[in-house]
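J.: what follows is a predicted structure for the sequence shown.
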Amino acid sequence: MSLRALGRLVRGRPGPWQRGTATLTVSPQSSLADESVCIRAEGLRPHQEVTLRAQVHGGRLFDSSALLRADGRGSLHAGRSPSLGGDYLGVQPMGLLWTLSPASMEPPHCMLRPGTDLTGQPMRVDLSLHPGHTRGSVVPGQVLAKQVIERWFSKPGVRWIRLREGKIRGSLFLPPGDGPFPGVIDLFGEEGGLTEFRACLLASRGFAALALPYFGFEDLPMTLTDIHLEYFEDAIDYLQKHPKVKGPGIGVIGSSKGADLALSIVTFIPKVVASVCISGCNANTLSDLYYKDVHLPGLTHNIDKIKVLDSGILDLSETLDDPNKNQKSIIPVEKAEGRILFVVGEDDKIWNSKLFAEEAIKRLNAHGKSNYELLRYPGAGHHIEPPSSPHCSALYDQFLGYPVLSGGEPIKHCFAQQDSWQKIQQFLQLHLH
């Protein structure tokens, strides 16, 4: 080969990468955890292949990646540039955050949740850009650019109050300003304890939100035993009397077991005028429920119907007792005067929340009631949370000692979280005003 030909060949190849020529930007860099962000890279070679990675360092390490290709100007935009591999495919502006999962060295099947200091510290997401397409568990090499995203669960001025009022335990979050604000009680499921991040986000969106545990916290029962609605009524009365809360009606939002509680509360306690039931049942589940002269026995799981998948994950989708064969457990939802919003994923593998919502609606219709709305999402699983929460298809159950299948496809599930979160806020604002 002649020297001239060799020179042409060398000039046609890309030269060595010069550190610092690429830039990675996020807009906004600091935002509430339920807001979308725009991720861009500039200064790449035309059509250069790169790997974009995200990492969250907390008690455990979560990560995700996307394999991207720059355009003819050496730029890429997560909202327009399709991922060619990694943890998602195609154009998904929030795909990198939606698909965060435990890193390979971490225990699998755990959910990404914020730390305990919701009003003082953001969740930090570290972004890094690497040359080439890094696949699987291969550790990427050279870093072309870095950026940090701050995801806050509290906007400036949100007030956090740890509550010990009579028998009531929990955390009250108040929006900035004088108020008064619409009041909402927030309930989670059979994992117990105090879960605050959704209430904190609700306060950042203008609600006086009380994260209310009902077992497994401080001096409350350590396990899920008989439930007395008077405890929740005391919390409702507390909110109604609070000077920062706009009355007279109170809202309630619940997930999983918390959802059938939210349905029971709006049925039996008229002070609640709006109830959001996420992935719930139309019957009382897991423990007996009492209120004045009312007693609803709890549906239980038949452990003989548990399926063990090849992956070692437990499938409980067919284990819950059939409410129609346990009529006394069914919540008489036709008594409810408040508005009800059912939110369900059609791929819920904990139980058939779509069918349960339809059964509740059928009962309402049979009694001439139309005080309900239904949001149903194909491809969404059981744990429908605010958009800050990546998808988790199976979650380790501390009582069973094994991961339990919850269902859902990552992108479809996270779309359901984003869409339902906006509609839940609209529903509460409408009916609490």
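T.: Received it, and whenever you're ready, just let me know what you need.
J.: from now on I want contacts and neighbour counts done on CA atoms only, so please keep to that.
T.: OK.
J.: residues contacting residue 379?
T.: 345-347, 408-409, 412-413 (CA atoms under 8 Å, 6 or more residues apart in numbering).
J.: tell me which of those fall in helices.
T.: Taking DSSP state H as the definition of helices, the contacts of residue 379 contribute 412-413.
J.: in strands only, show me the contacts of residue 379.
T.: residue 345 (DSSP state E).
J.: which of the contacts of residue 379 has the most neighbours?
T.: residue 413 (30 neighbours; other CA atoms under 10 Å).
J.: so which residues of the stretch 201-350 of the chain form helices?
T.: 229-241, 257-268 (DSSP state H, counting those that start in this stretch).
J.: what sits against residue 227?
T.: Applying CA under 8 Å, 6+ apart to residue 227 gives the contacts 287-290.
J.: got it, and residue 89?
T.: Shown in contact with residue 89 (CA under 8 Å, 6+ apart): 66, 82-83.
J.: now do residue 315
T.: Contacts of residue 315 were listed using CA under 8 Å, 6+ apart, and they are 306-309, 349-350, 404-405.
J.: all strands of the stretch 201-350 of the chain, in order?
T.: Counting by DSSP state E, counting those that start in this stretch, the stretch 201-350 of the chain has strands at residues 208-211, 227-228, 245-255, 272-278, 289-291, 294-296, 307-308, 314-315, 339-345.
J.: put this beside the first:
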Amino acid sequence: MEPMSSSSVARTLSPVLSVLPTRALVDERFRVVVANLPPWFPVTLHSLHQSEDKDYWEAYAHYVSNDRGAVTVSDDASVGGTYTGKEAMGLLWSMRPVPGSRKDQRLRKVDVCTPIVVTISVYRGHVAEGFQEQTPMASVVTERWYMAPGVQRIDIRERGVKGTLFLPPGLGPFPGMLDLWGGGGGLAEYRSSLLASHGFVSMALEYLSTEQQEVDFNYFEKAFSIVQEHPQVMKDRVGMFGLSFGTSVSLTIAASSKLVSPRCCVCISGTHVYPLNKPLLEIYANMNKEADKKRLDDQNCIIWRDTILPIPSDPEEKIDVRRLKCPLLLVNGDDDQNLATVESAEDIAKMMREAGNEHLLTTLTYPNAGHLIEPPYTPHFRASNFIVHGTREKVVMLWGGQTKPHADAQEDSWGKILAFLRQHLYPSPVTVLKAKM
């Protein structure tokens, strides 16, 4: 009798695919294993997600089973696909729109009360296209959550402030956070809900939305006070978390407010060049006056980083970070094409050094990472559609970054951000128990 070929053996076996945990927070790693394969057998692992906009996103990687007929994604190297090498979470962070999709999309979760559903499948051979036309050997559906069980979501419409408050499970009291996104405006809840899943009361603040005609410095002070005054919040342990323009807001409040005092600040991909000394619409109007400094790349994506260069030497044109009295964590990517964040961080350090408060500053700069440094395993977007506030102009904004280094930056920075917050917001060393899914 002739020996069976590997393809014949594959047809007689039933590969076993496991993804554990199948239900987890978005910043948790999973373990993907394929067993019961022939030895040295080529397979493709594929991930598929349908976004809330009904667009499909996918990633895939090529593997060869070991001598025991198994593939373990965290231990074995991908030899091709949307990522290569040993990458435990590559099936998530290397996701991209399937061929034929709308261009320049960005994947963001809107309804945090529902999970990100991802189907992991294993296919025979090394496949690079046409996944929907083929039948996988095995599939597993996984759920990725921003909001852990027991986290409460509360709409805030108070004192003219709009936002969403997230409360961790339990009675508290807990440290608090005011969470600020950037110049795209509107309300993004996913980071705040994830912070609550890690033990922080967090309010995602809405500003620069189409419904709000104007907000100013006082709006952010009131928002901070709403978090601070909540009965489940430690009143003297409230911080601020800003990305992009949210950094300018956080630094201005921390340096200038006479009403509120953040215990610490985390600022991602931002600058001190935009002090909040005027209503936001006026600030944006002044920003748009620097349009002659904007550039286009060879794909007609807008490069905005030069608009704040050179960094002003006059302290009156910048947020006076010399007056900061709370710990500050700056997180930047050195390939940020939207803002000159590395140059800003260097000037912030210089100003604080001259004032004798540089000991409060921690700076993380990641090589080949871009502007949109998000929670771990979020797909990387080098460029995406963007509506310029004020002019309502629709453009494709170049954010920068290379996929693998950017993914590494997101995972590393998130762990350090949580450690920073625990160090400065909890009253004593504490073990924060992550809610089980």
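T.: Received the coordinates, thanks. Please read all numbers here as calculations on a predicted model, not as lab measurements.
J.: returning to that earlier point: quick check, nearest of the contacts of residue 227 of structure 1 to residue 354 of structure 1?
T.: Nearest to residue 354 of structure 1 among the contacts of residue 227 of structure 1 is residue 287, at 21.6 Å by CA to CA.
J.: check which helix or strand covers residue 141 of structure 2.
T.: Here residue 141 of structure 2 sits within strand 138-145, counting by DSSP states H and E.
J.: tell me how many other residues crowd the counterpart of residue 248 of structure 2 in structure 1.
T.: Residue pairing (TM-score structural alignment): residue 248 of structure 2 is matched to residue 260 of structure 1. By the criterion of other CA under 10 Å, residue 260 of structure 1 has 25 neighbours.
J.: how about residue 123 of structure 1, what's its match in structure 2?
T.: Per TM-score structural alignment, residue 123 of structure 1 is aligned with residue 116.
J.: list the contacts for the nearest residue to its match once chain neighbours are set aside?
T.: Ranked by CA to CA, 6 or more residues apart in numbering and with sequence neighbours excluded, the top spatial neighbour of residue 116 of structure 2 is residue 144, at 4.9 Å. With contact set as CA under 8 Å, 6+ apart, residue 144 of structure 2 has these partners: 23-26, 115-118.
J.: in strands, which of those residues appear?
T.: 23-25, 116-118.
J.: pull out the buried members of these.
T.: Listed as buried from these are 23-25, 116-118; burial here means 16 or more other CA atoms under 10 Å.
J.: ok, those residues vs residue 381 of structure 2, which is closest?
T.: Minimum distance to residue 381 of structure 2 across those is 17.8 Å, recorded for residue 116 (CA to CA).
J.: identify the residues contacting that closest one.
T.: 49, 51, 109, 143-145.
J.: so where do the strands sit in the stretch 1-150 of structure 2?
T.: Ranges of strands in the stretch 1-150 of structure 2, per DSSP E, counting those that start in this stretch, are 16-20, 23-25, 31-35, 42-50, 56-64, 71-72, 80-81, 96-97, 116-124, 138-145.
J.: residue closest to the middle of structure 1?
T.: Computing the C-alpha centroid of structure 1 and ranking residues by CA atoms, centre = their mean puts residue 385 first, at 2.2 Å.
J.: that one matches what in structure 2?
T.: Structural alignment (TM-score structural alignment) places residue 385 of structure 1 against residue 374 in structure 2.
J.: what does residue 367 of structure 1 give?
T.: Match for residue 367 of structure 1 (TM-score structural alignment): residue 355.
J.: could you count how many residues lie near the nearest residue to its match once chain neighbours are set aside?
T.: Distances taken as CA to CA, 6+ apart place residue 322 nearest to residue 355 of structure 2, at 5.3 Å, with adjacent residues excluded. Residue 322 of structure 2 has 19 neighbours, counted by other CA under 10 Å.
J.: counterpart of residue 322 of structure 2 in structure 1?
T.: In structure 1, residue 322 of structure 2 lands on residue 334 (TM-score structural alignment).
J.: do residue 20 of structure 2 as well
T.: Aligned by TM-score structural alignment, residue 20 of structure 2 pairs with residue 27 of structure 1.
J.: ok, that match - contacts?
T.: Neighbouring residues of residue 27 of structure 1 by CA under 8 Å, 6+ apart: 37-39.
J.: of the residues you listed, which ones are shared with structure 2?
T.: Retained in structure 2 (both residues aligned by TM-score structural alignment, their matches' CA atoms under 8 Å) from the contacts of residue 27 of structure 1: 37-39.
J.: how about residue 55 of structure 1, what's its partner in structure 2?
T.: In structure 2, residue 55 of structure 1 lands on residue 48 (TM-score structural alignment).
J.: hmm, that match is touching residue 94, no?
T.: No: look at residue 48 of structure 2 against residue 94 with CA atoms under 8 Å: they stay out of range, at 11.3 Å.
J.: give the residues shared as contacts by the two.
T.: residue 59.
J.: which SS state does the residue nearest to the centre of structure 1 fall under?
T.: Secondary structure, DSSP: H, G, I helix; E, B strand; the rest coil: residue 385 of structure 1 is coil.
J.: which residues touch residue 155 of structure 2?
T.: So residue 155 of structure 2 contacts 162-165 (CA under 8 Å, 6+ apart).
J.: quick one: buried ones out of the contacts of residue 227 of structure 1?
T.: Buried members of the contacts of residue 227 of structure 1, counted by 16+ other CA under 10 Å: 287-289.
J.: turn those into TSV, columns for distance to residue 195 of structure 1.
T.: Compiled in TSV, those are given as follows (distance: CA to CA, whole Å):
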residue	distance to residue 195 of structure 1
287	20
288	23
289	22
